[in-house]
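Asker: Okay, sequence plus prediction incoming.
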Amino acid sequence: MLSLEGVSAGYGRAKVLNDVSINVSPGEIVCLLGSNGAGKSTTLLTILGLVRSWSGTVSLDGQQLGSDTAEIVRRGIAIVPEGRRIFAPLTIEENLRMGAEARRSTSVEYQDDLDRMFTMFPVLKERRHDVGGVLSGGQQQMLAIGRALMARPRYLLMDEPSMGLSPVLVDQVLDTIGEIQSQGVSVLVVEQNAFAVLRIAHRGYVMQGGQIVLQGSAEWLQQADMVVEAYL
């Protein structure tokens, strides 16, 4: 299990997270809902060690995670960051290779993973020698997901994967998240599009002002007055 227990964190003297507790079990898709500035992205960055927790614990399989991000990735956690943040001057294949840099892999393992990404995202194979900067927003999102999966994570963090995409592409991303989960990867997805993400999630949390104010099954959250009024 990936777990945050009573985590507080922030930037400088500004507290952003206040006593946050979240857990993601193997095989789950868990969503974290909230408006801009609620602390959702900071939660993901704290899991990765990029923001240090002031108090509380972040643990994986009962062992506390430190602040060495590369080691955290090697232990099985990867992220698809907000805004995709691909390496625009690098080719698609080079971007994917970057995703495998934190782990030790043989050339055969690397090629197997690359082939798997090209099977999941055929358009990336067709354009494997094109630089990332010329891709459309949807194609860049596919590349960002593929780059994260090249690390062979057990837990995938996704920050606003539907941002800036058309409704058709949002559906494709949601289908991809479901496919990733079916392959044994647990997903913690931060999303403002509550209507979309609650269709595929098992459970969810609602964050306001750096605190968890509501949690429950995705089905229950779709009916909760607070969620309906604020997000649906």
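Answerer: The structure has been received and is ready for your questions. Just so you know, these numbers come straight off a predicted model, no measurement behind them.

Asker: Only C-alpha atoms from now on, for both contacts and neighbour counts.
Answerer: Noted.

Asker: Helices of this protein, start to end?
Answerer: Under the criterion DSSP state H, the chain contains helices at 40-47, 69-74, 92-99, 107-120, 122-126, 137-149, 167-182, 194-197, 218-223, 225-231.

Asker: For residue 204, find the nearest of those helices.
Answerer: Of all these, helix 218-223 sits nearest to residue 204, with 5.8 Å by CA to CA.

Asker: Can you tell me which helices and strands the closest one packs against?
Answerer: Applying 3 or more CA pairs under 8 Å, 6 or more residues apart in numbering; DSSP states H and E, we find helix 218-223 packed against strand 203-208.

Asker: Residue 11 - how many residues pack around it?
Answerer: Residue 11 has 12 neighbours, counted by other CA atoms under 10 Å.

Asker: Could you count how many residues lie near residue 119?
Answerer: Using other CA under 10 Å, residue 119 is surrounded by 12 other residues.

Asker: Leaving out sequence neighbours, find the closest residue to it.
Answerer: Counting by CA to CA, 6 or more residues apart in numbering, residue 125 is the residue found nearest to residue 119 once chain neighbours are left out, at 8.0 Å.

Asker: and here's the other structure:
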Amino acid sequence: MAPKQTPSPEKNRNLVGPVLQRRQTEGTFDQRLLEMRADHNWKHADPWRVLRIQSEFVAGFDALHEMPKAVTVFGSARIKEDHPYYKAGVELGEKLVAADYAVVTGGGPGLMEAPNKGASEANGLSVGLGIELPHEQHLNPYVDLGLNFRYFFARKTMFLKYSQAFVCLPGGFGTLDELFEVLCMVQTGKVTNFPIVLIGTEFWAGLVDWIRHRLVEEGMIDEKDVDRMLVTDDLDQAVKFIVDAHAGLDVARRHN
């Protein structure tokens, strides 16, 4: 009998929720939840999915309930280590730890890995909240505390519940999704005193100009909604903006 070959560590490795498998599954849990199947199996499957969804919230609350104050950093998974954005992400993670914050990311590669690396190397708490996707299927090696979610909405709740500020490094649709969700949550008062920072004035300039010259001028949002964001290239300014906002909140609480 021929000896059994050791599989390549990266071959067909697939995270299905919190479970690591060496086989490919059809679609993701989010996809199967949101698609309407022609055979009407959803009538039987969806009520049971509630228990799986519930378990994700329970696991998240249980793992994160003792989190210290934290800042979530979003950014593109596609940026490589030799890119200036990556280096800025590492430095940002270090500076957030120096300001006594834990660093939370989506747990993946690129500009999620970079802040985790900076936080880990600065001996701070580095947290990764991953998501089941057809690609980018791993938590990066700099995560100290990691969870992998099946459902985006459960994961997003953890970002909002256990972070006190958001920083967006340059990124794509995922980063934009998180940015606009947080802006909406702050605008509608669902979360309060929640600093939002965009790193990269050149990268974000077109979007910010469009928001000001289209949404504000046409009365779809208020000017103050744009002023909720700090756009900067200065990492020290970004961290100070967050620290000062939280210091102001502490003062207000002491006077109430």
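Answerer: Looks like it arrived, so ask away. Note that the structure is a prediction, hence the values are computed from the model and not measured.

Asker: Superposing both, give me the TM-score.
Answerer: TM-score for the superposed chains, counting by TM-score structural alignment, normalised by the length of structure 1: 0.28, backed by 113 aligned residues with a CA RMSD of 6.2 Å.

Asker: hang on, the earlier thing: what's the spacing between the residue nearest to residue 119 of structure 1 and residue 175 of structure 1?
Answerer: Distance, residue 125 of structure 1 to residue 175 of structure 1, by CA to CA, to the nearest Å: 19 Å.

Asker: quick one, which of those two is more surrounded?
Answerer: Between residue 125 of structure 1 and residue 175, counted using other CA under 10 Å, residue 125 has the larger neighbour count: 17 against 13.

Asker: will you turn the helices of structure 1 into a markdown table that also has distance to residue 7 of structure 1?
Answerer: Formatted as a markdown table, those follow (distance: least, CA to CA, whole Å):
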| stretch | distance to residue 7 of structure 1 |
| --- | --- |
| helix 40-47 | 9 |
| helix 69-74 | 17 |
| helix 92-99 | 28 |
| helix 107-120 | 34 |
| helix 122-126 | 38 |
| helix 137-149 | 25 |
| helix 167-182 | 26 |
| helix 194-197 | 24 |
| helix 218-223 | 23 |
| helix 225-231 | 23 |
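
Asker: Out of the ones you listed, flag the one nearest residue 157 of structure 1.
Answerer: helix 40-47 (6.9 Å).

Asker: The closest one vs strand 203-208, what angle?
Answerer: 110 degrees (axes from the mean of the first three to the mean of the last three CA atoms, to 10 degrees).

Asker: Counting by contacts, list what helix 40-47 of structure 1 packs against.
Answerer: Other elements packing on helix 40-47 of structure 1 under the criterion 3+ CA pairs under 8 Å, 6+ apart are strand 2-11, strand 14-24, strand 155-159.

Asker: Would you mind saying which of the helices of structure 1 lies nearest residue 10 of structure 1?
Answerer: Smallest distance to residue 10 of structure 1 across the helices of structure 1 (CA to CA): 7.7 Å, for helix 40-47.

Asker: what angle sits between that closest one and strand 155-159?
Answerer: Following the same axes, to 10 degrees, one obtains 150 degrees for the angle between helix 40-47 of structure 1 and strand 155-159.

Asker: before we move on, the earlier item: can you tell me which of the helices and strands packed on helix 40-47 of structure 1 is packed in deepest?
Answerer: strand 155-159 (a mean of 26; mean count of other CA atoms under 10 Å).

Asker: by contact count, what packs against that one?
Answerer: So strand 155-159 of structure 1, by 3+ CA pairs under 8 Å, 6+ apart, packs with helix 40-47, strand 77-80, strand 186-191.

Asker: possible to save the helices and strands packed on helix 40-47 of structure 1 as a markdown table with distance to residue 54 of structure 1?
Answerer: Output for the helices and strands packed on helix 40-47 of structure 1, formatted as a markdown table (distance: least, CA to CA, whole Å):
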| stretch | distance to residue 54 of structure 1 |
| --- | --- |
| strand 2-11 | 5 |
| strand 14-24 | 9 |
| strand 155-159 | 21 |
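
Asker: between these, which one is nearest to residue 195 of structure 1?
Answerer: Set against residue 195 of structure 1 and scored by CA to CA, the helices and strands packed on helix 40-47 of structure 1 come closest in strand 155-159, at 15.9 Å.

Asker: mind listing what the closest residue in space to residue 40 of structure 1 that isn't next to it in sequence touches?
Answerer: In this structure, residue 40 of structure 1 finds its nearest non-sequential neighbour in residue 190, 6.3 Å apart by CA to CA, 6+ apart. By CA atoms under 8 Å, 6 or more residues apart in numbering, the contact list for residue 190 of structure 1 reads 31, 32, 33, 40, 41, 157, 158, 159, 160, 161.

Asker: so can I have CSV of those residues showing distance to residue 72 of structure 1?
Answerer: Converted to CSV, the contacts of residue 190 of structure 1 look like this (distance: CA to CA, whole Å):
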residue, distance to residue 72 of structure 1
31, 21
32, 21
33, 24
40, 19
41, 17
157, 12
158, 16
159, 17
160, 21
161, 21
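
Asker: For the closest residue in space to residue 73 of structure 2 that isn't next to it in sequence, identify the helix or strand it belongs to.
Answerer: Closest residue to residue 73 of structure 2 apart from its sequence neighbours, by CA to CA, 6+ apart: residue 167 at 4.7 Å. Secondary structure assigned from DSSP states H and E places residue 167 of structure 2 in strand 165-168.

Asker: After that strand, which helix or strand is next? Please name it.
Answerer: With secondary structure assigned by DSSP H and E, strand 165-168 of structure 2 is succeeded by helix 173-187.
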